[in-house]
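Asks: how does the following fold in three dimensions:
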Amino acid sequence: MQTIQANGYSIYFNENCYTFLSETLYKEAYSKIFIVVDSETANYCMPDFLANLATEIPIEIIEFEAGEVYKNIETCTHIWQALTELGADRKSIIINVGGGVVTDLGGFVASTYKRGIDFINVPTTLLAMVDASVGGKNGVDLGNLKNQVGVIQNPIAVLIDTHYLETLPQSQMRSGLAEMLKHGLIQDRAYWTKFGDLSSLDTDDLNELIHQSVIIKNNVVTQDPTEKGLRKALNFGHTLGHAIESYFLENENKETLLHGEAIAIGMILESYLSLEKELLTENEYQEIKSVIADIYPAVPFTEKDIENCIDLLIHDKKNEFGKVKFALLNGIGAVKIDEEIENDLIYKAFDDYKN
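Replies: Presented below is the predicted three-dimensional model:
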């Protein structure tokens, strides 16, 4: 697959990843390589990654526990301390190998250690490949609030080796698929249509869909790297989706939702809001709801659940002057940003989802 040029860095695919990596490590003569992984990546992905890492530069591996609950400042502090004790200097490089938690957190650690050192992202989940590793957003959660602390800082490269997807359970593949569905809904109707029948897709089809999804996100980010306008389109499904994800994360009586599972619910809810604002037709809304519902099982919500999720909206990082702002669909393949929605309409969206 062809290399994609982003803002100041490149996104390499499959066999091109390791050619770039070997050449760059040799050319830049880094003092040390620090590989940041979580416990899942360490077990399933590190053997293959290390087998492809051709270098004589000293390597240190820093591991933390897997899971969104560890995407916090405490984990960063642990890694910053490990880097210091292991002699990391400004000529060191961090390679983040893992899913979105690893690339988000590892990028934040690298961007802030000694005021910033080079880092490379090697996403190993579908979600990270098509979303978390592209666009330079790095950060951590604050309590149960998603991505409250962070920076926008680009890696020197993103290396996407789809071979790592073979290590994923189906739930993780579904989670990543949500962002691909979103990319079609916000910018490319023809791309969205390809997800109407997933049963006929083979490995080559998936590779092409991943490549195309990265192109869509990269096109948006390249035009608006600091999220002043167009990039807000990528928030479709995420305003309510993040609130749902946060609520289920903090509530011990709820089974934690994967990011994509929460975003899938958010996309249905926010498609309903688009319908109510007369931005979507009834047929378009039913099409969206049907495709997503076929992939993701319905999640039950009590009235108290809905109330708590809505209460969390005020903490969404996209809000301005205390007002909740949504990116809504303006037909399939287009978005209208900065739409204000009253709570009564959000309750209606949840009622429609439950029915």
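Asks: CA only for contacts and neighbour counts going forward, please
Replies: Fine.
Asks: who touches stretch 146-161?
Replies: Stretch 146-161 has contacts (C-alpha atoms under 8 Å, 6 or more residues apart in numbering) with 7-15, 17, 107-108, 111, 118-124, 129, 133-142, 226, 242, 246, 317.
Asks: among the residues you listed, which are located in strands?
Replies: Using DSSP state E, the members of these that fall in strands are 10-13, 118-123, 137-142.
Asks: of those, which pair is most distant in space?
Replies: F13 and L142 (32.9 Å; C-alpha to C-alpha).
Asks: these two: who's more crowded?
Replies: F13 (19 against 14; other C-alpha atoms under 10 Å).
Asks: I'd say the more buried one and T3 touch.
Replies: Yes. Using C-alpha atoms under 8 Å, F13 makes contact with T3 at a distance of 6.5 Å.
Asks: spatially nearest residue to the residue minimising distance to the centre of the chain (excluding sequence neighbours)?
Replies: Central residue of the chain (C-alpha atoms, centre = their mean): A132, 3.1 Å from the mean position. Leaving aside its sequence neighbours, A132 sits nearest to G100 (C-alpha to C-alpha, 6 or more residues apart in numbering; 5.1 Å).
Asks: what's the answer for K114, then?
Replies: R90 (6.6 Å).
Asks: how many neighbours does the closest residue to G331 other than its chain neighbours have?
Replies: If the residues on either side of it in the chain are set aside, G331 comes closest to L280, at 5.0 Å by C-alpha to C-alpha, 6+ apart. Neighbour count for L280, taken as other C-alpha under 10 Å: 20.
Asks: contacting residues for the residue nearest to K114?
Replies: Here R90 is in contact with K114, G116, I117 (C-alpha under 8 Å, 6+ apart).
Asks: where's N219, which helix or strand?
Replies: Taking DSSP states H and E as the criterion, N219 maps to helix 203-223.
Asks: so which bits of that helix are buried?
Replies: Residues of helix 203-223 classed as buried by neighbour count (16 or more other C-alpha atoms under 10 Å): 207, 209-222.
Asks: same thing with stretch 22-42?
Replies: Within stretch 22-42, judged by 16+ other C-alpha under 10 Å, the buried ones are 25, 30-38, 40-42.
Asks: this one as well, want them side by side:
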Amino acid sequence: MDSISANDSFIHFNKKCYHALNEHLKKNNFSKIFILVDENTHQHCLPIFIDKIETNVAIEIIEIESGEENKNIDTCVGVWNTLSELNADRKSLMINVGGGVITDLGGFVACTFKRGIAYVNVPTTLLSMVDASVGGKTGVDLGVLKNQIGVISNPDLVLIETRFLNSLPVNQMRSGLAEMLKHGLITGESYWNKFLDLSKLSLDDLDELIYESVIIKKNVVLQDPFENGLRKTLNFGHTLGHAIESFYLSDPKKPTLLHGEAIIIGMILACYISTELVGFPKESTLAIKDLFTNYYGHTNIDKNDYASIIDLLKYDKKNNHGNINFVLLESIGKCKIDCIVPEEVIIDAFNFYALK
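Replies: As a prediction, this is how the structure comes out:
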């Protein structure tokens, strides 16, 4: 697969990853290399990755705990302190090897340490490969509120080595697939139709689908790097999806919902709202609900929790002037942004999702 240029960053795939990284190390006089991992990528990915690095520059490994609950400023402070203790300077390089938590947090740490050091992202989950790999969004959560603190800044390189997916559990693979399904809904029938029989998808299909998903997101981001218009379409399903994810994170009695699992619910709700407000075909909404729930199962959301989830919408990053802005679908591949949705329609959407 050809490498992809995205603004001032390059995305490389599989065998080209290590050649590109080693050339980058040769061209730049980095003082030290810091590799950020969690306990999972330390065990499963780092041995493969570090064996391919060709450099005489000193390498230090920094490990943080995995999980969305650790994507916060406290973890950043720990990494910043470790960088200081290990004498990192402005010519240091940070390489983030992990899923979205690692690449988001590691990118933010790099962008803010000594007002910015170079960094490289090595996404190791399907979600991070197709979502966090493009666009330069870095950041952390504020309590249970998703991605409230951060900056937009591109890494020098993104290295997508799909071999790392072999170590992922099924639920993590499904979580990543949710973002690819979103790309299909907002882009058009050609890509969307490749997912209509999810039972037939295999790991062999993934390389091509990942590549196409990265191209889709890159094309959107290049036209609107700071999310003033078109890039908002990438948030389809995320307004309510993030609120649901945050709500479930806030209550230890609730089952754990991965990002993609929450976004799947958010997309079903957004399809219903789209039908009600902008004319998205009802039969398409019903078909999407069936497809998603057959593959992902059904989460029982208590009616008593609707108000608490809706209250979290006020923290959504797309909001402005006190308005909660939704991305809706007029048809597959045709989005309408900055839509104001009455609360009663949101409640109706939850009731629609609850029907089995």
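Asks: sorry, back to before: got a quick PyMOL command for the buried subset of the contacts of stretch 146-161 of the first structure?
Replies: Buried residues within the contacts of stretch 146-161 of the first structure, by 16+ other C-alpha under 10 Å, are selected in PyMOL with:
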select buried, resi 10+11+12+13+14+17+107+108+111+118+119+120+121+122+123+124+129+133+134+135+136+137+138+139+140+141+226+242+246
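Asks: gap between the residue sitting furthest away from the middle of the first structure and E255 of the first structure?
Replies: Within the first structure, E56 marks the point farthest from the mean C-alpha position, 32.5 Å out by C-alpha atoms, centre = their mean. The gap separating E56 of the first structure from E255 of the first structure is 45 Å, by C-alpha to C-alpha, to the nearest Å.
Asks: ditto for K27 of the first structure
Replies: 47 Å.
Asks: equivalent analysis for Y9 of the first structure, please.
Replies: For Y9 of the first structure, the distance to E255 of the first structure equals 38 Å [C-alpha to C-alpha].
Asks: quick one: the lengthiest strand in the first structure to the second structure mean distance?
Replies: If you go by DSSP E, the first structure has its longest strand at strand 145-152. Average distance, strand 145-152 of the first structure versus aligned residues of the second structure after superposition (mean C-alpha distance after the TM-score superposition for the first structure): 0.4 Å.
Asks: in that strand, what's buried?
Replies: Residues L145, K146, N147, Q148, G150, V151, I152 are the ones in strand 145-152 of the first structure that count as buried (16+ other C-alpha under 10 Å).
Asks: between the residues you listed, which is nearest D197 of the first structure?
Replies: K146 (32.1 Å).
Asks: T75 of the second structure sits in which helix or strand?
Replies: Going by DSSP H and E, T75 of the second structure is part of helix 73-85.
Asks: buried residues, that helix. List them.
Replies: I73, T75, C76, V79, W80, L83.
Asks: so where do the strands sit in the first structure?
Replies: Under DSSP E, the first structure gives strands at 4-5, 10-13, 33-38, 59-64, 93-98, 118-123, 137-142, 145-152, 157-160, 325-329, 335-340.
Asks: which one of those strands lies nearest to E303 of the first structure?
Replies: Minimum separation from E303 of the first structure across the strands of the first structure (C-alpha to C-alpha) falls at strand 145-152, 21.1 Å.
Asks: pretty sure I264 of the second structure sits against A178.
Replies: Yes. Using C-alpha under 8 Å, I264 of the second structure is in contact with A178, at 6.1 Å.
Asks: identify the contacts common to these two.
Replies: With C-alpha under 8 Å, 6+ apart, I264 of the second structure and A178 have no common neighbours.
Asks: re earlier: can you redo the contacts of R90 of the first structure as a markdown table with distance to E284 of the first structure and neighbour count?
Replies: Shown next, in a markdown table, are the contacts of R90 of the first structure (distance: C-alpha to C-alpha, whole Å; neighbours: other C-alpha atoms under 10 Å):
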| residue | distance to E284 of the first structure | neighbour count |
| --- | --- | --- |
| K114 | 50 | 13 |
| G116 | 45 | 14 |
| I117 | 46 | 19 |
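Asks: can I get the residues you listed in CSV with distance to E250 of the first structure?
Replies: Output for the contacts of R90 of the first structure, formatted as CSV (distance: C-alpha to C-alpha, whole Å):
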residue, distance to E250 of the first structure
K114, 33
G116, 32
I117, 33
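Asks: how much space between the residue nearest to G331 of the first structure and A264 of the first structure?
Replies: For L280 of the first structure, the distance to A264 of the first structure equals 17 Å [C-alpha to C-alpha].
Asks: just the residues contacting stretch 5-21 of the second structure, thanks.
Replies: 1-4, 52-53, 133-134, 154-163, 218, 222.
Asks: same check on stretch 192-202 of the second structure?
Replies: With C-alpha under 8 Å, 6+ apart as the criterion, stretch 192-202 of the second structure contacts L181, H183, G184, L185, L291, Y295.
Asks: got those as CSV, with distance to L196 of the second structure and neighbour count columns?
Replies: Output for the contacts of stretch 192-202 of the second structure, formatted as CSV (distance: C-alpha to C-alpha, whole Å; neighbours: other C-alpha under 10 Å):
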residue, distance to L196 of the second structure, neighbour count
L181, 10, 21
H183, 13, 24
G184, 10, 21
L185, 11, 24
L291, 7, 16
Y295, 11, 12
